[in-house]
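Chemist: Any chance you can model this:
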Amino acid sequence: MVFKQTDQPRNNKENTGGTASQEAERILGRNLDDTLSAIRQSLGNSPDVIVRPVQIGAVPGVRVAVIYIEGLSSKLYVNRFLSQSLGEDNPDSNDNDRIFETILAKASSTLGNLKVLNDWDGMIHSLLSGHIVILMDGRSGAVIADIRDGEWRSISEPTTELTVRGPKDSFIESIDTNIALVRRRLKNPNLRLETMTIGNESKTDVAIMYINGVTNDRLVSEVKQRLSAIEVDAIQGSGYLEELIRDQTFTPFPTIFNTERPDMAVGNMLEGRIALIVDGTPFTLIMPTTFSQFLKTTEDYYQRFYFAVFLRFVRYFSFFVLLLLPSSYIAVTTFHHEMIPTSLIINLLAQREGIPFPAYFEAMLMEISFEIMREAGIRMPRAVGQAVSIVGAIVLGTAAVEAGVVTAMMVIIVSLTGIASFAIPGLPLNNAVRVIRFPMMILASTFGFYGIMMGMIFLVAHMTSLKSFGVPYLYPFSPFDPWRQKDTFWRSPIKTSRTRPDLKEKAGESPDVPEGERHES
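Modeler: Have a look, this model is predicted:
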């Protein structure tokens, strides 16, 4: 999918097929026929562009046209405006100014949320966004009314961030609905909402939400600057923005958090973070991000703190199991037999009789097979995908052991690794660790535990060097802050949590990357 802007300049006349009036290309002229002709040609004479002409005022009257795109605008409001407003008694005179003021007053009472535009591109963008355009012959400018409509997915339970106790609503693909879900939970006059349009072709709406006085002003400025520097043709999801505004591109670790839960977004905003809501996607971006965020869930705050601490211990333990268990098994069975109890090493050696492959090849074969089944289970129809992946794993593991291709212990190791991956709530971090464990297996098969230690040193050094909009990625583990450990591995009781994380002072600092890489698009 190509979405970068080409280097060659675009010819507006070639894209629109020419216009009937040169004045109507950029400024809405006073001739209604020329303006309507220019609109039709700009949109390729598309049949879903509806033009409703109306004549008001004294005979011969003043012509008015209502333009909208079928399927994007509400026909109910259009018909109500035509029948109850333009169809009512209007001034008998042909004074354009008086008739125009009357139209504005009636449209305001019927439709609301009006604005007058004299910009051609702005009018076309409003029309393509689902607004209706009201034009009057002999009067420059267009009246824009927001009556957007269309078929949207209803608010349902989250699909990737499930919870037992907590709200069951999630973001959807409508940016207006997502903003309302945030405002419903955060009735704060300091809640700020700023919008911009990104994408030369897609014109995707992006909303920036934060709490004034809580969020660092430098962070807000930095986010706006990175968004303004984006020059692409299309933004079809929040994943596009995530790659374009992140601090470092070449790292497997996610430095921007994403969520489909409104309560998760509000909780992060209360901690001084910014939420980016992208039209057309249910996943909202949260920034800045730290490593510990990907091992938390909203359910941690809806139940007793001691049980939340226990679950976080399970998640951190699962993180290290996913990262180190296969490589540790390879290192022990290949180089460090003395670390295995005698009875266990005898059983392992008995299992390896007749196995033609070394432990490293066994692990790689089983891990890749598990990843294939996992991907197949996701891509298959939901009714059979889960069943096929589970049955396939059981059949494949049993058949591999009976055929003498792998040992039973290797099947156990790979199964534990796969189960541990599902215990990590942050899917981007989960994907990163799933990739990193393969180089760790290569190091273990080459150098044993020495290779694992070297890999861990390199990994920690890399994570320490990462920043997310000025905030160290491993904060508050590195740099270590004992007073900010209340909501990382440990979750303090709510009564004792009286201060926010120390992000306001750290966020917004310029990351140590070149300007060109920071805004690379």
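Chemist: When you work out contacts or count neighbours from here on, use the C-alpha atoms and nothing else.
Modeler: Noted.
Chemist: quick one: S328 and I412, what's the gap?
Modeler: From S328 over to I412 the distance is 14 Å, taken as C-alpha to C-alpha, to the nearest Å.
Chemist: okay, these two: which has more neighbours?
Modeler: S328 (20 against 12; other C-alpha atoms under 10 Å).
Chemist: any idea how far A359 is from that one?
Modeler: S328 sits 11 Å away from A359, going by C-alpha to C-alpha.
Chemist: One more: V384?
Modeler: 33 Å.
Chemist: of the two, who's got more company?
Modeler: A359 (23 against 11).
Chemist: Now that one. Nearest residue, chain neighbours left out?
Modeler: Closest residue to A359 apart from its sequence neighbours, by C-alpha to C-alpha, 6 or more residues apart in numbering: I330 at 5.8 Å.
Chemist: what's the answer for P472, then?
Modeler: Per C-alpha to C-alpha, 6+ apart, closest to P472 is L466, 6.3 Å.
Chemist: Contact partners for the one you found?
Modeler: By C-alpha atoms under 8 Å, 6 or more residues apart in numbering, the contact set of L466 is Q248, P472, Y473.
Chemist: still on that earlier bit, surely the residue nearest to A359 and L443 touch.
Modeler: No. At 9.7 Å, I330 does not count as touching L443 under the criterion of C-alpha atoms under 8 Å.
Chemist: ok, the residue nearest to P472 to F291 distance?
Modeler: 10 Å.
Chemist: So what's the residue count around L311?
Modeler: Applying other C-alpha under 10 Å, I find that L311 has 18 neighbouring residues.
Chemist: by contact count, what packs against the helix or strand hosting it?
Modeler: L311 is located in helix 305-334, with elements delineated by DSSP states H and E. Here helix 305-334 touches helix 359-379, helix 408-422, helix 427-447, helix 449-465, going by 3 or more C-alpha pairs under 8 Å, 6 or more residues apart in numbering; DSSP states H and E.
Chemist: one more to put side by side:
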Amino acid sequence: MPKKYIGKQQKGAILTGSISDQINKIQKDLGKSDDFIYKKLQCLQLWSAAVIYIDGLVDPHLLQNSLLQSLLHKTDAAHFEPTSDRLEYLQLNILTTTHSNVFCSYDELYERLLSGNAILFLEGERKGLWIDVAGLKERSIGEPQSHMVVRGPMEGFSENIRTNIALLRKRIQDPRLWLETQKIGKVTHTSIAIVYIKEIVNEEVLAELRERLDRIDIDAILEGEYIEELIQDKTRTPFPTVFNSERPDTIAAGLLEGRVAIIVDGTPFVLLIPALFVQFLQAPDDYYQRADISSLIRMLRYLAFFIALLAPALYIALSTFHVEMLPTNLIINLAAQREGVPFPAFFEALMMELTYEILREAGVRIPKTIGQAVSIVGTLVIGQAAVAAGIISAAMVIIVSITAISSYVIPENGLSRAVRILRFCFMFLASSFGVFGIWLGLMAILLHLTTLKSFGVDYMSPFGPYVASDMKDSIFRMPWKRMYTRPIYSEADEGNDRIRLRRRYNLFSGRRKP
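Modeler: Below you'll find the model as predicted:
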């Protein structure tokens, strides 16, 4: 089903011109819902009219003061020329609201009515006038909840698409910040905004995004993840290929690098494409402190990534197949701890990891009033009771604890979830083939990552293909004086070296065809 762009005339049944017939049809289509309100009046004491709206979606003060009082104001009939369009006359000379327009179809009527606008009918007119008096109560701008702020702006996106767009325009006050709005969802008609900076964005990425959005055929879009799953390059991968954030400064920085933002009405998480692997290990705080400190912290994240991925698997492999690689004293201590444990290292690690995942999932949904008590119980069960009962060894508790803490160091939840899934695969490989199995798993993941693309851009760039100019913000963050070029997937002026680099590596050769 083709999407509906705001302001575009829609095809469908044409208004009849009779106020009573139109109100009866709307009541019938809405199932005689109690929140449908209509008020008949004498517009300017000259013409029979009616104002309709949905209770709860409009601002009552704006409706009363800006609309109804203006329409009920008495005017001299001599000021109105018989040849003039009555609705156009009201729009230009009477109404004090800033947004209004004429329509003539029921399709656009329902689109505007259910978006919080009031509709004005005049007797005998086969068209109507929508007036923007939307006033649905919404959450105010607050601090991001999932992306904690150490240093930087404390503002986070809200569920309102217009508020989110305003937060971006507040940070990028440039006329080249362009916006395309459309509706997706045959039932929900959810507003989607594509935001980019003209002359910086890569037009091939933008064209590919438009094409994928046009192919979406679904009843409802209730959150940005719907769009993320429907437009991603490859679904059979645990790694995220679309970045999301609820921090306006993060999205603004991505736009300045030539990326495209996708804002979905009803969610505070804004999508950003294309997404690279290195992007998921970067945090906004890296750019709000000195380059040397940021580089050390970023290296710590890479270390935590491998610990969260491989720590249980390495423990299983070393304690099962490669005991000779451990110091003698450590071997004796591990043997003494595992003397009363009835399970092999693999089942021991599997039980601990599953228990931790259950506690982690419960902690997300448990009421805050009892969350602390459950956390204490979980800690006692894992840390003391299980060891005292001889079910697990103390060394395994240490390994699982380090693994759990390291997984929280990863800034982006999508990559953290991928690590949690792959951790179990590595544990199975380690229990079957030892360190050799871990090495095979790493090679398989590396090959898989090099085949991934995000809207035609290689997922492992700038590592593969290697782009020296983009290494300045990968593992290390160079000082600002040396970060003077954008990534090669962004648009560039003729003659710039980035154009030659892009043609050399042909980053868009693997773009998915429709």
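Chemist: follow-up on the earlier one: the more surrounded of I330 and L443 of structure 1?
Modeler: Using other C-alpha under 10 Å, the more surrounded residue of I330 of structure 1 and L443 is I330, with 27 against 21.
Chemist: Please list all residues in contact with that one.
Modeler: By C-alpha under 8 Å, 6+ apart, the contact list for I330 of structure 1 reads A359, Y360, A363, M441, A444, S445, G448.
Chemist: and which of those residues is nearest to R184 of structure 1?
Modeler: M441 (48.0 Å; C-alpha to C-alpha).
Chemist: didn't that closest one look like it was pressed against Y360?
Modeler: Yes. With contact defined as C-alpha under 8 Å, M441 of structure 1 reaches Y360; the gap is 7.2 Å.
Chemist: Between those two, point out the one with more neighbours.
Modeler: Per other C-alpha under 10 Å, whichever of M441 of structure 1 and Y360 has more neighbours is M441, with 27 against 20.
Chemist: which residue in structure 2 lines up with that one?
Modeler: Counting by TM-score structural alignment, M441 of structure 1 corresponds to M427 in structure 2.
Chemist: The residue nearest to its match when sequence neighbours are not counted: neighbouring residues, count only.
Modeler: Of all residues beyond its chain neighbours, the one nearest M427 of structure 2 is A313 (4.4 Å), with distances taken as C-alpha to C-alpha, 6+ apart. A313 of structure 2 has 29 neighbours, counted by other C-alpha under 10 Å.
Chemist: repeat for the one 4 residues further on
Modeler: Neighbourhood size, A317 of structure 2 [other C-alpha under 10 Å]: 26.
Chemist: one step back: would you turn the helices and strands packed on helix 305-334 of structure 1 into JSON lines with distance to N212 of structure 1?
Modeler: Formatted as JSON lines, those follow (distance: least, C-alpha to C-alpha, whole Å):
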{"stretch": "helix 359-379", "distance to N212 of structure 1": "41"}
{"stretch": "helix 408-422", "distance to N212 of structure 1": "37"}
{"stretch": "helix 427-447", "distance to N212 of structure 1": "29"}
{"stretch": "helix 449-465", "distance to N212 of structure 1": "29"}
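Chemist: for those helices, which one sits closest to G29 of structure 1?
Modeler: Distance to G29 of structure 1, taken as C-alpha to C-alpha, is lowest for helix 427-447 among those, at 51.0 Å.
Chemist: And F171 of structure 1? What does it align with in structure 2?
Modeler: Per TM-score structural alignment, F171 of structure 1 is aligned with F157.
Chemist: if we can go back for a sec, hmm, the match of M441 of structure 1 is touching Y315, no?
Modeler: No. Contact status for M427 of structure 2 versus Y315: not in contact, 9.1 Å apart, counting by C-alpha under 8 Å.
Chemist: So D512 of structure 1, which state does it fall into?
Modeler: Secondary structure, DSSP: H, G, I helix; E, B strand; the rest coil: D512 of structure 1 is coil.
Chemist: re earlier: using JSON lines, please lay out the contacts of I330 of structure 1 together with distance to P47 of structure 1.
Modeler: Below are those laid out as JSON lines (distance: C-alpha to C-alpha, whole Å):
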{"residue": "A359", "distance to P47 of structure 1": "65"}
{"residue": "Y360", "distance to P47 of structure 1": "62"}
{"residue": "A363", "distance to P47 of structure 1": "59"}
{"residue": "M441", "distance to P47 of structure 1": "59"}
{"residue": "A444", "distance to P47 of structure 1": "64"}
{"residue": "S445", "distance to P47 of structure 1": "64"}
{"residue": "G448", "distance to P47 of structure 1": "68"}
